[in-house]
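Student: Next comes the sequence, and after it the predicted model I'd like to discuss.
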Amino acid sequence: MKFFDKQQTAAALPYDALIKAIDQMFKQECVVPRRHNHAIDSDDAGATLLIMPAWQKNRYLGIKHVTIYPDNGKKFGLAGLFSTYTLFDANNGMPIAVIDGNTITCQRTAAASALAAKFLARKESKSLLIVGAGNVARELAFAYGELFSLETIKIWNTTYKRAVKLADDLQSKGFPAIAVEDLQEAVENSDIVSSATLSTGPLIKRDWVKPGTHVDLIGSFKPDMRESDDAMFADTSVFVDTSEALDKAGDLLSPISAGVFQRDQVKADLAALCQGQHQGRTSACEITVYKAVGTAMEDLAAAILVYESTI
């Protein structure tokens, strides 16, 4: 059995190849059971365990285990999410690799976000706003930079110092990144708004979003998590990664409960976009909203890419 640490996993996941691998996975057959979501008895009220399996017949089977502790940052100075990934040979059930799950989670999330934006953002988009400064947020510039010619990357975070730190890090890697303090102004002046936080209250308001903007909401994956207000879904073109988002994400459950949005108003999921069943954006002035909760299909695509890099 092979073992891949953080550095080895990242090295095997260049964004051009990862985005293509996820695109191909959405075009292929893949069995993805609903994730197991368990609340953990802890002093951290948001402590959660996720178990995410996926497999392809006679190819590969994978399981990701994820622990989420939202208070880790302020309590221990740690990331809020940890995970491991185990890959099996689906022909015989033999484990063949253990891979750093944090790296897979962060990079596949950013890659899938950029893949969706390929269909939903304006091709000429030049400015990206990243809301958040955690492990997933720091990958977004690399993923979006693979598909868009970005001239400005703004970073906003509830803790401004963390936004500055991320912006400085991205600058050192050649990105035109700056930290900002005014979220409303940043939203109003960005072509793409990508939010990757563990927020439990709305951060981004519909009134701030200008025509033609693509809003990418990838942080909320539980009913009590929110990154946008209900109005965000009232008059925009809404897309999801999978139908599971309609059952798990507070960003969608709240406007549905309020009668602002109906489940059947979703234009398409990511599979339909990748398979050409829906064209995505239809006009330059359209506001598109992509709500993702993540899917084990993306994890499996990334894990296969890592494993096969050594074959």
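Tutor: Sure thing, it's come through. Residues are numbered from 1 along each chain as shown.
Student: only C-alpha atoms for contact and neighbour calcs from this point on.
Tutor: OK.
Student: in a helix, that's where E298 is, yeah?
Tutor: Yes - assignment of E298 by DSSP: H, G, I helix; E, B strand; the rest coil places it within a helix.
Student: from memory it sits against Q107, does it?
Tutor: No - counting by Cα atoms under 8 Å, E298 stays clear of Q107, with 9.8 Å between them.
Student: Y160 - nearest residue in space that isn't next to it in sequence?
Tutor: Sequence neighbours aside, E181 is the residue nearest to Y160 in space, at 6.7 Å (criterion: Cα to Cα, 6 or more residues apart in numbering).
Student: So Q262 sits against L252, correct?
Tutor: No - the pair Q262 / L252 is not scored as a contact, 9.1 Å apart, by Cα under 8 Å.
Student: Show me which of those two is the more surrounded one.
Tutor: A direct count of neighbours by other Cα atoms under 10 Å for Q262 and L252 places L252 higher, at 27 against 16.
Student: secondary structure class for the more buried one?
Tutor: State at L252, reduced to three classes by three-state DSSP: helix.
Student: Now the biggest helix by length in the chain: buried residues?
Tutor: Longest helix in the chain by number of residues (criterion: DSSP state H): helix 101-120. When burial is assessed from 16 or more other Cα atoms under 10 Å, helix 101-120 yields the following buried residues: 101-120.
Student: residues in contact with A296?
Tutor: Neighbouring residues of A296 by Cα atoms under 8 Å, 6 or more residues apart in numbering: 32, 35, 52-54, 63-64.
Student: got another, please set it beside the one above:
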Amino acid sequence: MLQLDKAEIAARLPWAGLVEALRAMFVAGCYAPLRHRHDLPEGGTLLMMPAVGATHSGVKIVHVAPGNTGRGLPAVHAEYLLSDAVTGAPIALLDGGELTDRRTAAASVLAARFLARPDSRRLLIIGAGKVSAALAEAYAASFQLEEVAIWARRPEQAAALAMRLAVHGVPARAAASPDTTGFDIVSSATLSREPLIHGASLSPGMHVDLVGAFRADMREADGAALARALCVVDTRIGALAEAGDIVQAIAEGHVTADDIACDLAELCRGQHPGRTSEAQVTLFKSVGWAGEDLAAAMLATQGG
């Protein structure tokens, strides 16, 4: 059975090819129920994300152990098992963390193809973790960016990420604040429970990409931001069950479930046009879809 570590996965999943693989999966569809959640000792969580396609099946297993910080261990461990959907024979075991980071960023860029202005040049990224790094690289590979500003609650983390990105040719710098003024695209990947992006600060033509809040008690944008924008989600079932930005905005009366214009599959299938004017504010909210993991794992194992 093939085993792929972080470096091998990154090499096998170039951004353009990965975005196209995700587009094809959203068009074709697959069976991918909501993620399974189970409590573990010491406040930990076990997550399982299965998906079944015509030729392959897979499951991502994620252990979240907050107590590992005191043990000097990573708080999150993830693996992905890809199998033959017909025979059940295992094909590959992949590092789940790298797979998740790259497919998450690729999904954001896929949505941005329909929702961001093609001439977008300035990107603000809120957060300085691994997903933020992947987002910066993916957007830089897909848009002719002249500036990538990084803001994080800990300025030293933003500065360190900007430096690493600059070494690889991304025009990155640390930002002094999460002020969205002047940016074409704002992408947020945090675990915030309070809004960092406010509707009153959004400029005409801006695209907002909300990646981080994957639980109903988290949010990165306020209800006014969703009310101002054309709202698109990765999947309706996931967004309405788990996306704090969506769930809380609905509870507060800013929007309703009917205000979600479409999901990513409908964009990819041409059932919704996406952005329809230069001045339109657009917003994409993702919580993660197991079909994305399956598409990425299949691409990474092509050719053995």
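Tutor: Nice, thanks for sending it over. Not measured: the values here are computed from a predicted model.
Student: Mind checking the TM-score on these two?
Tutor: Between these two chains, after superposing, the TM-score reads 0.95 (TM-score structural alignment, normalised by the length of the second structure); 303 aligned residues with a Cα RMSD of 1.6 Å.
Student: Just give me the match in the second structure for K123 of the first structure.
Tutor: Using TM-score structural alignment, the equivalent of K123 of the first structure in the second structure is P118.
Student: what's the average distance of the longest helix of the first structure to the second structure?
Tutor: For helix 101-120 of the first structure, the mean deviation from the second structure after alignment is 0.3 Å (mean Cα distance after the TM-score superposition for the first structure).
Student: which outside residues touch that helix?
Tutor: By Cα under 8 Å, 6+ apart, helix 101-120 of the first structure touches 6, 9-10, 13, 15, 18-19, 22-23, 64-66, 81-85, 135-137, 139-140, 143-144, 147, 214, 216, 218, 270, 273, 279-281, 288, 290, 294, 298-299, 302-303.
Student: How about stretch 270-281 of the second structure?
Tutor: Against stretch 270-281 of the second structure from outside (Cα under 8 Å, 6+ apart): 114-117, 202-208, 228-230, 262, 266-267, 282.
Student: Buried only: go through these for me.
Tutor: 114-117, 202-203, 205-208, 228-230, 262, 266-267, 282.
Student: what are the ranges of the helices in the stretch 101-250 of the second structure?
Tutor: 130-142, 155-167, 223-228, 236-242, 244-251 (DSSP state H, counting those that start in this stretch).
Student: could I get the ones you listed as JSON lines with distance to A89 of the second structure?
Tutor: Listed next are the helices of the stretch 101-250 of the second structure as JSON lines, based on distance: least, Cα to Cα, whole Å:
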{"stretch": "helix 130-142", "distance to A89 of the second structure": "31"}
{"stretch": "helix 155-167", "distance to A89 of the second structure": "39"}
{"stretch": "helix 223-228", "distance to A89 of the second structure": "44"}
{"stretch": "helix 236-242", "distance to A89 of the second structure": "29"}
{"stretch": "helix 244-251", "distance to A89 of the second structure": "38"}
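Student: can you tell me which of those helices comes nearest to Q302 of the second structure?
Tutor: helix 130-142 (21.0 Å; Cα to Cα).
Student: could you pull out the strands for the stretch 151-300 of the first structure?
Tutor: Using DSSP state E, counting those that start in this stretch, the strands found in the stretch 151-300 of the first structure span residues 152-156, 177-179, 192-195, 200-204, 214-217, 226-228, 237-240, 268-269, 288-291.
Student: Quick one: distance of the shortest one to the chain centre.
Tutor: If I follow you right, that is strand 268-269 of the first structure. Relative to its chain's centre, strand 268-269 of the first structure lies at 15 Å (Cα atoms, centre = their mean, to the nearest Å).
Student: Can you give the contact residues for it?
Tutor: 238-243, 278, 280.
Student: Can you tell me which of these is nearest E151 of the first structure?
Tutor: G280 (23.7 Å).
Student: out of the contacts of A296 of the first structure, which is most surrounded?
Tutor: Most neighbours among these, by other Cα under 10 Å: K64, with 26 neighbours.
Student: Surely that residue touches F88?
Tutor: No - using Cα under 8 Å, K64 of the first structure is not in contact with F88; the gap is 11.6 Å.
Student: circling back: would you turn the strands of the stretch 151-300 of the first structure into a markdown table with distance to E308 of the first structure?
Tutor: Below are these laid out as a markdown table (distance: least, Cα to Cα, whole Å):
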| stretch | distance to E308 of the first structure |
| --- | --- |
| strand 152-156 | 33 |
| strand 177-179 | 34 |
| strand 192-195 | 30 |
| strand 200-204 | 38 |
| strand 214-217 | 30 |
| strand 226-228 | 36 |
| strand 237-240 | 29 |
| strand 268-269 | 28 |
| strand 288-291 | 30 |
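Student: Can you tell me how far I104 of the first structure is from L49 of the first structure?
Tutor: 17 Å (Cα to Cα, to the nearest Å).
Student: Tell me how many other residues crowd the closest residue to T200 of the first structure other than its chain neighbours.
Tutor: Of all residues not flanking T200 of the first structure in the chain, M225 sits nearest, at 4.0 Å (Cα to Cα, 6+ apart). Here the number of neighbours of M225 of the first structure (other Cα under 10 Å) works out to 21.
Student: Where does stretch 79-92 of the second structure end up in the first structure?
Tutor: Going by TM-score structural alignment, stretch 79-92 of the second structure sits over residues 84-97 in the first structure.
Student: So what touches that stretch?
Tutor: Contacts for stretch 84-97 of the first structure (Cα under 8 Å, 6+ apart): 1-4, 55-66, 98-102, 303-304, 307.
Student: Nothing else from me, thank you.
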